[in-house]
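Chemist: Kindly return the folded structure for what I paste below:
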Amino acid sequence: DVFTSAHCSHVCQEGCQCDPGFILSDSECVPDSECGCLHKGLYYPRGTFYLGDRCQENCSCGVECRMACSPAGCGPLEKCAVEEGIAKCVPAAQGTCQVLGGFGYITFDGYTFAHHGTCTYVIAQSNVPGLHHFQVLASIERAENGTVGPLMAIVLLMDNGNEVEIYPKILWKVRLNREDFTLPMETDDGEIKAYQDGSSSILKTSFGMQIRFTSSLSIQLTLPSSYAGATSGLCGNYNGNPKDDLWLRSKQPASSVSTFLSSWAEEVTGQHCEVECEPYCGPCEVSKPDPCDLLTNIDGPFKPCANAVDARPYHDVCLKARCATSRKDKALCLAMEAYSTACRAEGVIVDAWRDKCPLECPADTHASSCVDSCSSTCAELLSPGLCTRCSEGCQCNGYRVLSGEEYVQVGHCGCVHHGRYIKRDEYLYIEGCSKRCWCEPLGGVACESTACVPGQRCQLTDGAWGCYREQGVCLLQPDLAVQTLDGLKASLEANIPYNLASLCDHHSDLWFKLVVYQGPCGQPWTVNALHLLLHNTTVVVQNGRVYVSRPIPTLSSHAPTPTNMDN
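Modeler: Purely as a prediction, here's the structure:
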C-alpha cells in the first residue's frame, strides 16, 4: 500500500502492526529499505524470480524498489512450473529410488533386490563437478524379535557442511546440525525445507532432491534428471540401465548382493554390522498365485494406476522382499504402499488395498485417505507455509491438532518465533543461550536476555540448546590407561585394586567410592571387578553379573536378603 492508497481502509482495525521502521512485505515485516517492487499492478517481494507461463522473463526486484527484467527460459532438461505460488524452472524428468522398510530396494533405474543386512549404508551420493555434492545414509537395525528392520535414521550430508537427520522416534521433527526443528521448517537461505505430508515427512533441497520418510519407515528418494549418470550407492548410478546398478565403491561390478551392500556400509561407533543375508537369501519358491500379484492384477485394487505407473518393479521387489524376510505380510504391505505413493504422485489415488494393510495410527486419531496437513498442526495454523491439502495419513479425532508430538485443542497451541514452533510451557534458548523465549498465555511470544550461571555451560543436548551443569569425565581403558576428571593421563599397574573415584566428605549424603580391579582376561588387560560403595548399598559387577547388597535387616524387619541380578 505504500505504492498506492486507492484501496486502503481508513477505519482503524484491531490486528498486528510492524514496529516503527519496518513494513509488511508478503507475510513478514522487513525494514523500509527492503520493501519489494510493483510490476504491472502486482507486488513482488525482493529477490529474483521468473514471469510468464513459460518462464520467459527473469526478473529481479532490487534496491530502491526497482524491477529489472530480461528475456529468459528454462534449460533443455527443465520445464516451467508454478510451485508454492512462484513460477520456476524445474526438472522435466526425475528419478526415484525406494527403500522398503530396510530389506527391499528399487534403484533409480528400476533394478530390484532384497537383503537382510543391518548397518548404516550409503543410499545415494554424488560428488560430480558442476552439481551439488551430497550423501544420503540410512541406518538399519535388527528388531527385538531378531528380524531385520526397522530403519532407525536417515542422514543427509551436504557440500556446505549442513547435516540433516530424520529419526522415526522423533515425531514430526528434523534435526539440522544436531538441533531439532518442529515441522514445517525452512532455512533462512531456502536451501532446506521440511514439512508433514499426511503420515510422511518430506525433506526438500534447493537443488531438487526430495526425501520422503513414511510412517512405515520406508524411504523414497527423488533426484532431478541433472543427476542422471552421476550417482552411486545402493540406489545405483541412475543411467537408465538397471543391469549395471550393482557396482562397488571401487568402481568394480559386485559379485553378489551381499558384496554390494558390504561395499556401501559405513562404520558407525557403537553399531554392529551384519551384511550376510542368511538365512533369508538366495532363490526361493514363490507360490502361484502369490499375494504380490495384487500389484499387477488388472482387476485388482491398483487397476486405476496401471497406465500411470509401471507396477512390475514393485511386484518384483515384493516377491524378493517376501523371500528375504520372515515378516512376509509386512513386505507385501510395504510394496503396496510404495506403489500407492508413486500412483498418488501421478494424480491417481488408490486406497482399496488398505483393507489388507490398515494404516496404523496413534491413539485418538483415525486413518484417512485425505488429511489436510495445512490445518492439522499448530505450526501450520500459526505460520502457514509448506503443506499439502490432501494426503493419506492419520487425522485427529474431534477438533484437535498436532502440537509437536501430542494432540491438543486449538486453544492450547503454542506459538511461532522466527519460523520455530514453541509448545506451551516450553522454553526456546537461542543465540548461544543469550536469549530465552516462550509463549504468552494470551498469545504471542515473549523473550528475555539470559545467561548460564557459573558451573553451567550452553550446549546442545538431545536436539535443544540449554544451560547444563558442567560435567567431568574419567576414563579407564583396557590398556590400563586412565584419564582423570581434569584430563591428566597416566598408566596403572595390573593386579592392583584402585580407588578410581570417591567423594572426600564421608558424611555427605552423596558420598560414594568406586573401586576397580584390573587383571588378565585374555588380551588386552581389562577390568575384572568393579565395586561401587554407597552409604547403605554396595554394588559389585564381576564375571558378567551384578550383585547388590543392602544392610543386614534387624530381627523385626522383613527386608529382603541380598539380591543377585543378571546383567
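
Chemist: rest of the way, CA atoms for contacts and neighbours
Modeler: OK.

Chemist: Does the lengthiest helix in the chain pack against any helices or strands, and if so which?
Modeler: Secondary structure assigned by DSSP state H gives helix 328-345 as the longest helix of the chain. Counting by 3 or more C-alpha pairs under 8 Å, 6 or more residues apart in numbering; DSSP states H and E, the packing neighbours recorded for helix 328-345 are strand 94-100, helix 312-323.

Chemist: Also this sequence, please, to line up against the first:
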Amino acid sequence: DGVLGCHPRTCRQCQVLGAGAYSTFDGHLGNLGGSCTLLLLELERGEPEEELEPITVALEQEDTEVQRVTVMAHGMTVVMDRGQQWEVTVSGGPAGFGGKKIFGGKKGDGNRIMGGAAVDGERHLLPLWLRGAAVGVAQVGSHRLLQVQGGPKILYDGNAYVVLTLPPASRRPRGLCGNFNGDPNDDHSDREALGSPPLACTHLAPAPSCSPAQERRCAVLADPEGPFAGCHGAVPPRTYLVTCERQVCGGVGDPCPSFQGYAAACQAAGGTLREWREATGCPLTCPPKSHYQLCARTCEHTCAGVSAPPPCSERCFEGCQCAEGLLFDGARCVLPGTCGCLHQGRYFQIAETMLTPDCSQSCTCRGPGGLQCRPFTCPFGHTCGLRDGTRTCIARPGRCTLSPATRFVTFDGVAGTALATGIYVVASVCDPRDPAWFRLLGDIRDTGEQPAVMALHLFTPHGFITVRRDRKVWLNGVPTPLPVELPGPLTITETHTTLRISRIWWNWAPQGEARATLCGLCGDYDGATSNDLRGPDGMVTSDARALAKAWRAPDFTPPQIR
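Modeler: Predicted coordinates:
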C-alpha cells in the first residue's frame, strides 16, 4: 500500500501435480513414485500461550496416483478419498502414523495412514463444520476444500491434484512440502523429518519418450492461443506439461487428469481459465437439474449454506451448478422447501436416519425443523460401531470355551460341567438344509494327567476338516500344510500360539437379518441364559452332566457308551 516497512510474506502453495510430481512451498520440484504414504506437512504444537494445535497433512499414493488425503487437526481426522465428491470421513482422534518421517510404509503396512479415519471414520456430507468451525470442509466446484482456522487450506480435486496454501505467519513447517523459508535448495535438508524412502516409494525414472502425436495431446497446456493461455502468468505450465507427457506416454494415455489439475491450479491462483473441456475431449457429466459452469459457486448454493455461512473459497472453480432456484443437498438438486437438517455443523438429508455416537438414540431428519430422536439399543450380540462410514450396530462374535479339565462355557455365558472322554457336538446349525450349516465336534481324551481336547472335526457343505492338538490338519482325509484356503469360504491360519479357522457368513434374507438356530454344548446364542442347557431333543434341563452325555456325537460314539 505504498508504506515502507517489514510486511508478512504472501501465502505460498505446495502442490501435488499428479504422476508422482510435487512442488514445495519454496518452488523446489521433485517426484516420487510407487505406493506409499507421504507426510506433506507437519506443524507442531505452539507455545502454551499461543494456543496452537498441531496439524498434519498426509497423502497416500498408489502407483504414483493419489488415493487419499488425510488431515489431522484440533483432535479430528478428516479423510478425502479419491473419486468422491460432497463427502468426507471423520473420526474423533488422530490417525496412526509411524513417527515423524515424511515417508510412510507401502500399502498394507502398519505405518499406513488409514486406520483411524478410513476404517473407523464416519461419512459426513458437505459443507461441514467441526470443532466450532475450527475445521471446515466444503465442495468448491469439482473440488473439496478443507480449511483449518489459522492454518493451511487444502484443495483436492478428487483425482491427481492437491494444493496446500499456508499463511505466512504459520509455524515453521516440516515435511515433503519443505520449510517455507524462501530457499528451495534446503527444503529437504532436515534429514530427521525426511527419513529414508522405503523400497515401495522411490524416485521416478526419467520421463518416457513421446511420439509427436502424444506430445500434441499435451501441448494444449502451453499453447499461447489455447484455453489455458490466461493461466500461464499465474501458473507456469511447464511442470504440468511434463506431468501430462509422463501420464500419456507412460501407458495411461489419458491427459484429462493433468488438464483438470492445471485448471484447478489456475483458478486457485486467480488465473483466467477459458472453456477447455469440449476442446480437449474431457467432458464433465453433471447430475439432473444441474449444468456445467466454468465458474461455479457450488459451495454457497447448498441446503446447509442457507442455514449457516459455509467455509467457502473466495474464488470460484469449475463444476456442476444447480439450476436457478434449486439447492444441492449432497446428492441432488432440490427445492429449498425439501432441504434437510443442519445439526451441530453437520448436514443431514431429509428422511436420513443416524445413530448417536453411543447408539443410545436414533435420530431422523424431518426437514428444516430439525432432527427427531428416540431411544435406541443395539440388539443382543451387537455392538455400536462404524461400518462403511455409517454408524450402526455391528454383530459381535460369540465366544464359547471348551476346557475339559474344568467345564464348558456357552455363548451366553452359562457354565456347564466337566467333560469325560468322548466326542461331543460342540456347536452346529440345527437345520442341515441351511446354506450356512456347519457342525463342530470336539474330541476329548484322557492324556494321563487330565482330559484334553485332542482334535476338532469341522463339517461344512464344502468339506470335512480335522485339526489335531499337534497342529496337524486334514482336509477330506488328506494331510494339508498350513496356511491353506479351503473349498468354499474357509481359511485356516496359524499363529505362534493358535490355529484360527475363519468363515465368511452371508445374510440370506433380503428384507432382514438371517440368523440360524444353533445347537450343541455351546448353546443357542440368543442372549438368554435360561435355555442354554437344551439337549438334542429340544428339551431344557438343569442337569449339565446329563446334557453333556446327550451331546455325544452319535456317529462317533459306540451304542454301548451312549
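
Chemist: and the longest helix of structure 1, which residues are buried?
Modeler: Neighbour-count burial for helix 328-345 of structure 1 flags 328, 330-344 (criterion: 16 or more other C-alpha atoms under 10 Å).

Chemist: for it, the distance to its chain's centre please.
Modeler: For helix 328-345 of structure 1, the separation from the chain centroid amounts to 21 Å (computed by C-alpha atoms, centre = their mean, to the nearest Å).

Chemist: Could you tell me the angle between it and helix 312-323?
Modeler: With axes from the mean of the first three to the mean of the last three C-alpha atoms, to 10 degrees applied, the angle from helix 328-345 of structure 1 to helix 312-323 works out at 160 degrees.

Chemist: Go through the very next helix or strand once past helix 328-345 of structure 1 and flag the buried ones.
Modeler: The C-terminal neighbour of helix 328-345 of structure 1 among helices and strands, as given by DSSP states H and E, is strand 365-371. Residues of strand 365-371 of structure 1 classed as buried under the neighbour-count rule (16+ other C-alpha under 10 Å) are 365, 367, 368, 369, 370, 371.

Chemist: could these go into JSON lines alongside distance to residue 201 of structure 1?
Modeler: Putting those into JSON lines (distance: C-alpha to C-alpha, whole Å) gives the following:
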{"residue": "365", "distance to residue 201 of structure 1": "18"}
{"residue": "367", "distance to residue 201 of structure 1": "16"}
{"residue": "368", "distance to residue 201 of structure 1": "16"}
{"residue": "369", "distance to residue 201 of structure 1": "16"}
{"residue": "370", "distance to residue 201 of structure 1": "16"}
{"residue": "371", "distance to residue 201 of structure 1": "14"}
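
Chemist: if we can go back for a sec, of all the helices and strands packed on helix 328-345 of structure 1, which lies closest to residue 141 of structure 1?
Modeler: Residue 141 of structure 1 lies closest, by C-alpha to C-alpha, to one member of these: strand 94-100, at 13.7 Å.

Chemist: and the closest one, which stretch of structure 2?
Modeler: The counterpart of strand 94-100 of structure 1 in structure 2, using TM-score structural alignment, spans residues 11-17.

Chemist: Residue 282 of structure 2 contacts residue 256, correct?
Modeler: Yes. Between residue 282 of structure 2 and residue 256 there is a contact under C-alpha atoms under 8 Å: 5.8 Å.

Chemist: returning to that earlier point: okay, the angle between the longest helix of structure 1 and strand 94-100?
Modeler: Between the axis of helix 328-345 of structure 1 and that of strand 94-100 there is an angle of 160 degrees, by the same axes, to 10 degrees.

Chemist: how about residue 390 of structure 2, what does it touch?
Modeler: Counting by C-alpha atoms under 8 Å, 6 or more residues apart in numbering, residue 390 of structure 2 touches 122, 123.
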